[in-house]
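Student: sequence first, then the predicted structure, then my questions.
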Amino acid sequence: MEIETKTRTGKILKLLNIVAWIAFIGFMVEGGAMITSFLVSCISPEGAKHLYKELNFYDLKQFSFWHYTVHIYFLVLLALLKAYVWFLVMKILSDINLTNPFKWEVANRLEKIGYVLFITWLVSVSNGAHADWLQKATGVQYGNEPMGEYLFMAGLVFIISQVFKRGIEIQSENELTV
């Protein structure tokens, strides 16, 4: 780990690395718990009443096992995409060097986070469209996942990655002139 803990910034980054680990583990557990509860509900129909986070999709499963499966798939995929974003954040925080922060690895990971957040937005929009259709078909609301935030974050992180890339260019120009 290259984070220097002597400075205030180094301590903050170390703390953020711990937070990133917690978020990563939390979203992995959420995805795994959703998969497990889905498999249990396939064996026992009553299991659909007591999914992870007190979700009750029993009526949806009775309406259509296919739509039930698709909805669970979206929820699992969203949890795993969020976990992957936090994994990439952990990689950035563990690789960052405060004396020379502008590295291609950091810029590329930031750009990758932007792309993964954009994909997360696409999955979230797809899930929202499916949930809206289900609400019209069944009269029950099955999701209220926020969508716009992922697109906003994707844009913001992508802009930051481009600033990092420009910082790398300036840094390499300065190294060549010295």
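Tutor: Here it is on my side, so go on. Numbering: from 1, shown residues only.

Student: C-alpha only now, for contacts and for neighbours.
Tutor: Will do.

Student: just give me the residue right at the centre of this protein.
Tutor: With distances taken as C-alpha atoms, centre = their mean, Lys82 lies nearest the centre of the chain, 1.5 Å away.

Student: from Ala20, how far out is that one?
Tutor: In this structure, Lys82 and Ala20 are 11 Å apart, going by C-alpha to C-alpha, to the nearest Å.

Student: tell me who's in contact with the residue nearest to the centre of the chain.
Tutor: Shown in contact with Lys82 (C-alpha atoms under 8 Å, 6 or more residues apart in numbering): 24, 27, 120.

Student: any chance of those residues in JSON lines, plus secondary structure?
Tutor: Formatted as JSON lines, the entries for those read as follows, by DSSP: H, G, I helix; E, B strand; the rest coil:
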{"residue": "Phe24", "secondary structure": "helix"}
{"residue": "Phe27", "secondary structure": "helix"}
{"residue": "Thr120", "secondary structure": "helix"}
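
Student: next up, a structure to set beside the first:
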Amino acid sequence: MSKNSTYILKLLNVVSWIVFIGLCIKAGSLLCSYGVSMFINEVGAKNLSLGLDLSELKAYDVVDYSIMVFCITTITIFEALLFYAVIQIFLKINYVSPFHETIGKLIQKMSGFSLLIGIFSNITVSYSGKFTAMGMNLSQLTEHIGHGDAFLFFAGILYFISQLFAKGIELQKENELTI
């Protein structure tokens, strides 16, 4: 492998760790802020995480507020799990013979996490549409939900890659048997 490729892969590994840690912190801050807004101080709903203001929704209905926070937190956790799978690939890949069952299973997991993120994102967007139609200001919400259609497309691509990987594993095993 060339020196540039090695450098780029190391850089991607570091970026994956940074994004993973950031998403874990975001999920934790969402849960802590939710707990504060529910049990300690209602003003906590004004800034749940990174400017997310769901105070109007909480004033309207606590159950809807709880469902929305649950959906956003679930999306963030699945995004963190997606990046954790990427980190696991970097830790377990063997560049001499990269087609290994463990890597194929991790790519399939990534596809599943992307599918779940896409589904939860689209459900949350549909659910929040009811409140924006009522005139509630949920402007920062789309930054925290993500783009579900993009994750659904990504899940399809990853599934296709996992199937190619499975074929590569099969061919690699055949080559090992013929030697």
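Tutor: Yep, that arrived. The structure presented is a predicted model; accordingly, all values stated were derived computationally and were not measured.

Student: on that earlier part again, ok, the aligned residue in structure 2 for the residue nearest to the centre of structure 1 to Ser97 of structure 2 distance?
Tutor: Alignment note (TM-score structural alignment): Lys82 of structure 1 maps to Glu79 of structure 2. Here Glu79 of structure 2 is placed at a distance of 28 Å from Ser97 of structure 2 (C-alpha to C-alpha).

Student: try Lys46 of structure 2
Tutor: According to C-alpha to C-alpha, Lys46 of structure 2 and Ser97 of structure 2 sit 52 Å apart.

Student: please identify which of the two sits among more neighbours.
Tutor: The neighbour count for Lys46 of structure 2 versus Ser97, taken as other C-alpha atoms under 10 Å, is higher for Lys46 (16 against 9).

Student: buried stuff in stretch 63-72 of structure 2?
Tutor: If you call a residue buried by 16 or more other C-alpha atoms under 10 Å, then stretch 63-72 of structure 2 has these buried ones: 64-65, 68-72.

Student: again with stretch 98-117 of structure 1
Tutor: 101-103, 106-117.

Student: ditto for stretch 17-33 of structure 1
Tutor: Residues 17, 20-21, 23-24, 27-28, 30-33 are the ones in stretch 17-33 of structure 1 that count as buried (16+ other C-alpha under 10 Å).

Student: then stretch 32-43 of structure 1?
Tutor: The neighbour-count check on stretch 32-43 of structure 1 (16+ other C-alpha under 10 Å) flags 32-35, 37-38, 40-41 as buried.

Student: contacts made by it with the rest, please.
Tutor: Outside of stretch 32-43 of structure 1, the residues that reach it under the criterion C-alpha under 8 Å, 6+ apart are 47-48, 50-52, 72, 75-76.
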